[in-house]
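A.B. asks: quick one, what's the 3D model for this:
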Amino acid sequence: MKIGILSRGPQNHSTRSLTEAALNAGHAAEILDPFGFYLYVGGTRNRITYHGKPVGDFDVIMPRLSRTTVQYGEEVVAHFEWIGTPVINRAKPIAAARHKFHSLRILAQHDLPIPPSLTVGSAAFLEDTVAEMGDYPFILKPFYGTHGRGIMLLDTPTSLTSTVGALCDLHHDYVIQSFVTEADGVDIRVLVVGDEAVAAMKRSAPPGEFRANIHKGASGKAFMLPDEIQPPRYKSRSCA
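C.D. replies: The predicted structure follows:
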């Protein structure tokens, strides 16, 4: 099988691991820079080229898109879908997963529990609205973002209203959620494939930090899901 891995970071751990796993399984793997693609529609025919040459016959495409490559990378993935090349993750699900509020709506539509979440277009009625969500502090997360970037913790009505008002004036979209103080800087990341929880990791923020992101100095260790968290059909393995 010939596998194309969309990534600008050939030395990234995830990209290297995928490449090594493909080679160890007897497949051919090629790392492809998303920005190296030209996408053609209309004219004589619809096609895609890479570094000026026709794209080879890949059996499957595996997107590994970063924050800087994902916007154009989604178009590349959609084009591969259009010309009939199988892709591991389709463009629309990638876009949905990137958008925090959109992904929360999808979870709610499927009756999965989520924390009370709010987004607004102005701060005019904010104080009355957040009163329905619980007590201070509130946490603000940008619609798009990773590694804990742009996340704010606001503990007074004045700080929340003034911050949200400024963000609305700048046309920056944020999700507002009640902060789970009981978590004490700890969260659990679970990877689910199909209907199986295949791995879990417990992340703990460093002293003085509320974000449990590894990029913000948090530590991570293997975690076995207890029965009260793990649905009976799931069979989780801790992250190595």
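A.B. asks: every contact and neighbour count from this point should use C-alpha atoms.
C.D. replies: Noted.
A.B. asks: His110: neighbouring residues, count only.
C.D. replies: The number of residues packed around His110, counting by other CA atoms under 10 Å, is 8.
A.B. asks: one more, for comparison:
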Amino acid sequence: MKIDILSRSTTLYSTKRLLEEAKNAGHKARAINVLHCDIKLEKHKPSVYYHGERLPVPDAVIPRIGASITFYGTAIVRQFEMMNCFTTVSSQALVTSRDKLQSLQKLARSGVGMPKTVFTNFGEHTDEICEQVGGPPVVIKVLEGTQGIGVNLAESLEAADAL
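C.D. replies: Here you go, the predicted structure:
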């Protein structure tokens, strides 16, 4: 099987391990820096170019798309999907996973257990918001943060108000 791993660098631990394990399993695997890819849009002929050369369609792609390049990386994954290439993570799943609110809404709709969550655009009624989730301590998150950035623990109503 020919596998392309879409990653920004072969020095990333996860990318190295994926390459090693794919080769150990007898597959031909290579890392493709998604930022060096171009897509060609043409009627019924989707294609991806890498360093100016058209890529042959692999049997599968494994997206390793960082949050900072979600928009561009998702476009490349979507192009591979248009080429009927199997992908371990769909372009739509990538977009959804980067949207905290949409992810929580889908999890709640599917019946997945999760902490009570309130989404608001009006932070002046902090006491009411905290009451809706059972009172302090509460976790307050911004929608745009990743990897723990923008996550705060408020031990009291006063701390929640300050945040």
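A.B. asks: send over the TM-score of the superposed chains.
C.D. replies: The TM-score (TM-score structural alignment, normalised by the length of structure 2) is 0.89; 163 aligned residues with a CA RMSD of 1.9 Å.
A.B. asks: stretch 114-125 of structure 2 maps to which residues in structure 1?
C.D. replies: The alignment of stretch 114-125 of structure 2 onto structure 1 (TM-score structural alignment) spans residues 114-125.
A.B. asks: contacts made by that stretch with the rest, please.
C.D. replies: 101, 104, 107-108, 126, 133, 161, 164-165, 168, 173-178 (CA atoms under 8 Å, 6 or more residues apart in numbering).
A.B. asks: now, which of those lie within strands?
C.D. replies: Tyr174, Val175, Ile176, Gln177, Ser178 (DSSP state E).
A.B. asks: and the end-to-end length of the match of stretch 114-125 of structure 2?
C.D. replies: Stretch 114-125 of structure 1 has an end-to-end distance of 23 Å (criterion: CA to CA, to the nearest Å).
A.B. asks: relative to structure 2, and after superposing, what's the average distance for the strand or helix carrying Gly4 of structure 1?
C.D. replies: Assigned by DSSP states H and E, Gly4 of structure 1 belongs to strand 2-6. Strand 2-6 of structure 1, aligned to structure 2 and superposed, deviates on average by 0.4 Å (mean CA distance after the TM-score superposition for structure 1).
A.B. asks: name the helices or strands packed onto the helix or strand just after that strand?
C.D. replies: Scanning forward in sequence from strand 2-6 of structure 1 by DSSP H and E, the next helix or strand is helix 13-24. Contact here means 3 or more CA pairs under 8 Å, 6 or more residues apart in numbering; DSSP states H and E; on that basis helix 13-24 of structure 1 packs against strand 2-6, strand 28-32.
A.B. asks: got CSV for those, with distance to Arg45 of structure 1 and mean neighbour count too?
C.D. replies: Formatted as CSV, those follow (distance: least, CA to CA, whole Å; neighbours: other CA atoms under 10 Å):
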stretch, distance to Arg45 of structure 1, mean neighbour count
strand 2-6, 22, 21
strand 28-32, 23, 19
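A.B. asks: for these, which one sits closest to Glu74 of structure 1?
C.D. replies: strand 2-6 (10.3 Å; CA to CA).
A.B. asks: neighbours of Met82 of structure 2, how many?
C.D. replies: So Met82 of structure 2, with other CA under 10 Å, has 14 neighbours.
A.B. asks: kindly report the same for Val89 of structure 2.
C.D. replies: Burial measure for Val89 of structure 2: 15 neighbouring residues, criterion other CA under 10 Å.
A.B. asks: for it, what are its contacts?
C.D. replies: Ile62, Pro63.
A.B. asks: now the residue of structure 1 most remote from its centre, what's its secondary structure?
C.D. replies: Distance from the C-alpha centroid of structure 1, by CA atoms, centre = their mean, peaks at Thr44 (37.2 Å). At Thr44 of structure 1 the chain is in coil, as set by DSSP: H, G, I helix; E, B strand; the rest coil.
A.B. asks: kindly report the same for Gly113 of structure 2.
C.D. replies: coil.
A.B. asks: what residues sit buried inside the match of stretch 114-125 of structure 2?
C.D. replies: Residues Ser117, Leu118, Thr119, Val120, Ala123 are the ones in stretch 114-125 of structure 1 that count as buried (16 or more other CA atoms under 10 Å).
A.B. asks: how about TSV for these, with secondary structure added?
C.D. replies: Below are the buried residues of stretch 114-125 of structure 1 laid out as TSV (three-state DSSP):
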residue	secondary structure
Ser117	strand
Leu118	strand
Thr119	coil
Val120	coil
Ala123	coil
